[in-house]
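Participant: Below: sequence and its predicted model.
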Amino acid sequence: MKEQIFIGGAWPYANNSLHVGHLAALLPGDILARYYRQKGAEVMYVSGSDCHGTPITVRAKKLNISPEKIAEHYNQEFKNTFDALSFSYDLYTATMTPYHKAHVQEFVKQIDKNGYIYEKEEDEPYCEHCKTFLSDRELVGTCPVCGAETNGDQCDHCLTSLSANMVLNPRCKVCGQSATMHKNKHLYFALSRLSKQVQEFVDKNKDHWRQTAVNESTKYLKEGLRDRALTRQLNWGVEIPFPGFEDKRMYVWFEAVLGYFTAGEKVMEEKGEDFWKFITDKNTKCYYVHGKDNIVFHTIILPGLLEALNPQIQKPDYIISSEYVNLNNDKMSKSKGNLVTVKTLLANFDSESIRYYFMFNNPERRDTSFSIEDYVDIHNKHLVGGYGNFVNRNLSFLAKKFNGVLPAIDVSDEVRATVKNAYKTIGDLIEKGENRTAVEEMYSLIKYANKYYDESAPWTLYENDKPAFDKVTSNCLYLIANIANITAPLLPKTAAKVKEFLGITGEEKWDEIFYNPNKKLENITVLFNRVALKDVDLSLQAKDEFNC
């Protein structure tokens, strides 16, 4: 029976361009998807743009345009960016699609039917000047836990999850006036009633999670699970399917996190297959890939929602949560003007190089620092001087001295054992979400190949000892083929190029492959070009028509 793998990549918020922190957090999902497909598993890999909520509506008011126009712009930009970086989503969608809205409304009806939604009237911040209730992102105030200035949803300083009426000394973001408290009616999700089930889920699965995910989840549980508002006072978002709430919309924490399942349902529906059979199968392994600031939404909130919707739905097995990426050891922020977008990277570097660097320097367990100097050094050392050089000097020599004719396959047991061990080691690391170490192992195999070539010195053998030359060259061609195959989840375009050089066809597999000895080398080109630091321009970036 095929392995069944579900991979949910976090839904970036469609209010600004993707930056390098987004890329570092989301890229592990594509590595997982490509690896498991290569292994022969049945894979579903989904994501989309989070298009609703207050930040978009606030920005739309400033620009005097519709929230939909902003969301559509960034959703398309995100799609283009992910395509340019070779992300292999089965579906990249958006929360503003009619399909998502209709299906998430059915989810909320089912959760209500199961008894986990109730109505509550409460005090809510109200701006007398603007004549409107203030949602969490429409106010600022003081965090009741650490005392830092915060929005009403989550304190960026201590990461405590908040609600608008918890913030001390609330002020309206639009006019700056102090808010007063007025009564307002909302729907609530009874998360507190699921404390036991969520605690059991965390205890059962935390060994598969990174330590920060365990720490944040444990901290959240110790504080005690609180019921969460399901509705908010907005006119942009998913409509509430119950009478009396026509002036409100679903909170994005509810509808966006369930987007994994509306997207999965859409994929399976188009294939004529049953998504719910797939996602309730105990053999389905589930990965969720996101940044540090989204941990509790995937380890606490999502499991609670799934328990309320249908306890048979498979919950997250692996939480692939990344830390932050800093710029030159300084925290990136839009206000500081030091935010490096993915568009800037694509204007300067090849997409394969970008994928390699942000996995080799991935913030898996601690924050990492991005600098152009480090990027250029890694690119030139690992890809140009390591991988590219090994391939080029072998194939160019054969093209020049032997008219591109490849020797018969004659691979030594030692070389084959080294490669087979690499498949096992790297595969195990990828499955556990330890992608950074997996990439280090890939580079170790490249270094092994270069050392073998240098020590064997085939350029001294080709005239005086042709059998020995053929043996060494066969080993090197085998290494080239399998380095391409092993790094295919990380460098898919490069792998395809190398396999074409060597005449390798057939189904993908996570196992040793061999070059085609009947293939004559033709049109051999270098895999990677050297980058000069002076040619890098971080100011290169496509114009953002909504920049304000």
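Facilitator: Thanks, I have it.
Participant: going forward, measure contacts and count neighbours with C-alpha atoms only.
Facilitator: Noted.
Participant: State the distance from the residue sitting furthest away from the middle of the chain to Met359.
Facilitator: The C-alpha centroid of the chain is most remote from Asn464, which lies 52.6 Å away (CA atoms, centre = their mean). Plainly put, Asn464 is 43 Å away from Met359 if you go by CA to CA, to the nearest Å.
Participant: try this one next to it:
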Amino acid sequence: MSRTEWITATPPTPNGDLHIGHMAGPYLAGDVLRRFRVADGADVRYTTGLDDHQSYVPVRGLKDGGLKGEEIADRYGESIESVWRQAGAEFDAIVRPRRDPEYTAHVQDFFQRLYDQGHIVARTRPLPYCTGCERWLYEAYLKGDCPHCGSGSNGNACEPCGRPNDCADLTDPECTACGAPAELRDCERLYFPLAPFGEQLDAFWQRVDMPPHLRALCERMRAEGLPEIAVSHPSEWGVPVTVPGFTDQRVYVWFEMAPGYLMEWQKCATGEPAPAPVQFFGFDNGYFHALLFPAAFLADASGPDSPQGPAGAPLPSAFVVNEFYRLEGLKFSTSRRHAIWAHEELARTPADVLRHHVLSDRPNGRQTSFTPADLERSRARLAEHWDGWLRRLFTAVAEDCAGTAPAEEPQGPAWERLHARLTRTVDELREAYSAAGFDARRAVALLDETVSLAVDFGHVHSHERDRPEGAAPHRRALAAQLAVASALAAWAAPVLPHGADRLAGLLGVPAGRRIDAAALRGPAAGTPLAVPAEGVFSG
């Protein structure tokens, strides 16, 4: 039995629709890797979920006129899944915490095991409280300034610097619902100390593939002393805690996600060794994936009743991390409604055009910024450069080869040089598509370069038809371009799946072929080739 490869994308919070920043982040990038590996013949499982139990869900309900959290989660959960389908992000499993009948019990069993083993402990510490709302404040219910970087932050974690906080250590804490200053009251909660796992985390960080920004965060937190993380909050929203004395509290949603991932890992663990996932997420979620989840898995694996078995914890092999994607200089934000909504953009922009743009502009290692003008330039590039070349090619075949693939094979020094260059290009493309070297920006640039090489080749060799004896060389040049088009139908499929499938259909070649130099072979002689009626990649 072949070993299943597991790719994850961090679950979004259903407190609003997906925006363009989400699409530039984990979801399309993970889909690119999945499609690449499937084309290689791998058994791949690509999973995500919906983060129903985030406190941002009921807080959105409060802001939307008192709607219940369940109404918000269901409304936006359906919208999010619809956008994934429209954009071509194909998941093998989407965990819906409130709909999966096994989910709550699985989380509670995991939490209880760690408590029984002494990894989760009770602590009495200050927690902000709003007297007007009569509510304990944490996560989305609370805002103030981060104790580490000074940026505006909600409770429990700071998006700009990625560091956790303990809520009470925020400067000038206030209630997000009413804006009143919070008062600090002692509250007994359950905590998960990270320090006991410091050496194991060090060893894990040495072997996992992750970017320097995240590595710096991990090492800085380790050097300053790993904190204890509150893993329960007094609340009515989320998975109830089963520990006696704390049954009025709910499991911290980010700690809840660890056993949520574990559920999917167990479904992938059909062979030995069990799969080490490749995880896609934004930097603001980095501490959870690189510290909190691994520590939780290590704690669970150390217990005698762990269901993980001898294969151990599902520690990832690679983290693929994006920075913030900005809009008009500010971070895209669902909660602040500063966004261009993906479903609205997909109603006016073909999925492949949007995929090409956000992947070429992916905030990899640095923040980037979306503008409608830049998106329009991407649309024009696909329409004029990619589709323009294909239209000229198919038209020439119709006029000079009776609408069928020519019998002549590509040959000559120019073709040999083009073939050699494209062979080098596809080697680089495979690296950009791979988990170890994943770089969607580079992949799109290489695809654009492939088309540019074909465009130049086509223009140069169009003059063959003007030679008195140029019919055969002209048809060989068309055959060469058809070979590049055939390769493009395979090579572009992870980024532009809809257009790649259309192109494969026009050429009469199989879709979903392996991304390698062998794809540089045109359709069989005599294959009917109709001029496309609309844009292949821009339509």
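Facilitator: Received it, and whenever you're ready, just let me know what you need. If you're wondering where the values come from, they're calculated on a predicted model, not measured in any experiment.
Participant: Contact partners for Glu409 of the second structure?
Facilitator: The contact partners of Glu409 of the second structure, by CA atoms under 8 Å, 6 or more residues apart in numbering, come to 476, 479-480.
Participant: what's the closest of these to Thr124 of the second structure?
Facilitator: The shortest gap between Thr124 of the second structure and any of the contacts of Glu409 of the second structure belongs to Ala480, at 73.0 Å (CA to CA).
Participant: Would you agree the closest one falls within a strand?
Facilitator: No - secondary structure assignment (DSSP: H, G, I helix; E, B strand; the rest coil) places Ala480 of the second structure in helix, not in a strand.
Participant: hmm, back to that, out of the contacts of Glu409 of the second structure, which are buried?
Facilitator: In terms of neighbour count (16 or more other CA atoms under 10 Å), the buried residues within the contacts of Glu409 of the second structure are 476, 479-480.
Participant: what's the average distance of the host helix or strand of Ala213 of the first structure to the second structure?
Facilitator: When secondary structure is defined using DSSP states H and E, the element that contains Ala213 of the first structure is helix 211-223. Taken against the second structure, helix 211-223 of the first structure registers an average deviation of 2.2 Å after superposition, with mean CA distance after the TM-score superposition for the first structure.
Participant: that older thread, tell me the one of the buried ones among the contacts of Glu409 of the second structure nearest His213 of the second structure?
Facilitator: Minimum distance to His213 of the second structure across these is 44.0 Å, recorded for Ala480 (CA to CA).
Participant: Map the closest one across to the first structure for me.
Facilitator: Aligned against the first structure by TM-score structural alignment, Ala480 of the second structure finds its counterpart in Asn475.
Participant: what about the residue lying closest to that match once chain neighbours are set aside, which SS state?
Facilitator: Using CA to CA, 6 or more residues apart in numbering and skipping residues adjacent in sequence, the residue nearest Asn475 of the first structure is Val411, 5.0 Å away. Following three-state DSSP, Val411 of the first structure is assigned to coil.
Participant: List the contacts of Val411 of the first structure.
Facilitator: Remark: with contacts taken as CA under 8 Å, 6+ apart, Val411 of the first structure is in contact with 471, 474-475, 478.
Participant: Also Ala493 of the second structure?
Facilitator: Ala493 of the second structure makes contact with 35, 499-501, 512 under the criterion CA under 8 Å, 6+ apart.
Participant: of the residues you listed, closest to Gly437 of the second structure?
Facilitator: So of the contacts of Ala493 of the second structure, ranked by how close each gets to Gly437 of the second structure (CA to CA), first place is Arg35, at 15.5 Å.
Participant: Please identify which helix or strand holds that closest one.
Facilitator: Short version: Arg35 of the second structure belongs to helix 28-39, going by DSSP H and E.
Participant: can you list contacts of that helix?
Facilitator: Here helix 28-39 of the second structure makes contact (CA under 8 Å, 6+ apart) with 7-9, 43-46, 89-91, 280, 355, 359, 433-435, 438, 440, 493-495, 512-515.
Participant: One more: stretch 109-124 of the first structure?
Facilitator: With contact meaning CA under 8 Å, 6+ apart, stretch 109-124 of the first structure is reached by 133-134, 164-165, 180-191, 241, 308-309.
Participant: For it, measure first residue to last.
Facilitator: Stretch 109-124 of the first structure has an end-to-end distance of 25 Å (CA to CA).
Participant: Buried residues in that stretch, which are they?
Facilitator: For stretch 109-124 of the first structure, the buried set under the neighbour-count rule, 16+ other CA under 10 Å, comprises 109-112, 116-117, 124.
Participant: Just give me the closest of those residues to Asp203 of the first structure.
Facilitator: Using CA to CA, the shortest approach to Asp203 of the first structure within those belongs to Tyr116, at 22.9 Å.
Participant: residue ranges for the helices of the stretch 401-539 of the second structure, please.
Facilitator: Listed in chain order, the helices of the stretch 401-539 of the second structure (DSSP state H, counting those that start in this stretch) span 413-433, 440-461, 471-491, 497-507.
Participant: closest to Leu375 of the second structure out of the ones you listed?
Facilitator: Leu375 of the second structure lies closest to helix 440-461 among these, at 14.2 Å (CA to CA).
Participant: Tell me the helices and strands packed up against the closest one.
Facilitator: Where contact means 3 or more CA pairs under 8 Å, 6 or more residues apart in numbering; DSSP states H and E, helix 440-461 of the second structure is packed against helix 351-360, helix 387-400, helix 413-433, helix 471-491.
Participant: Tabulate those in JSON lines, adding columns for distance to Arg75 of the second structure.
Facilitator: Output for those, formatted as JSON lines (distance: least, CA to CA, whole Å):
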{"stretch": "helix 351-360", "distance to Arg75 of the second structure": "23"}
{"stretch": "helix 387-400", "distance to Arg75 of the second structure": "38"}
{"stretch": "helix 413-433", "distance to Arg75 of the second structure": "34"}
{"stretch": "helix 471-491", "distance to Arg75 of the second structure": "37"}
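Participant: which one of the ones you listed lies closest to Cys175 of the second structure?
Facilitator: Using CA to CA and comparing those, the one that lies nearest Cys175 of the second structure is helix 351-360, at 35.3 Å.
Participant: what residues does the closest one touch?
Facilitator: 20, 23-24, 28-29, 86-88, 346, 374-375, 378-379, 382, 440-442, 444-445, 495-499, 537-538.
Participant: could you list every residue that touches Ser474 of the first structure?
Facilitator: 407-411.
Participant: which one among the residues you listed gets closest to Asn169 of the first structure?
Facilitator: Distances from Asn169 of the first structure to the contacts of Ser474 of the first structure, taken by CA to CA, are shortest for Val411, at 72.7 Å.
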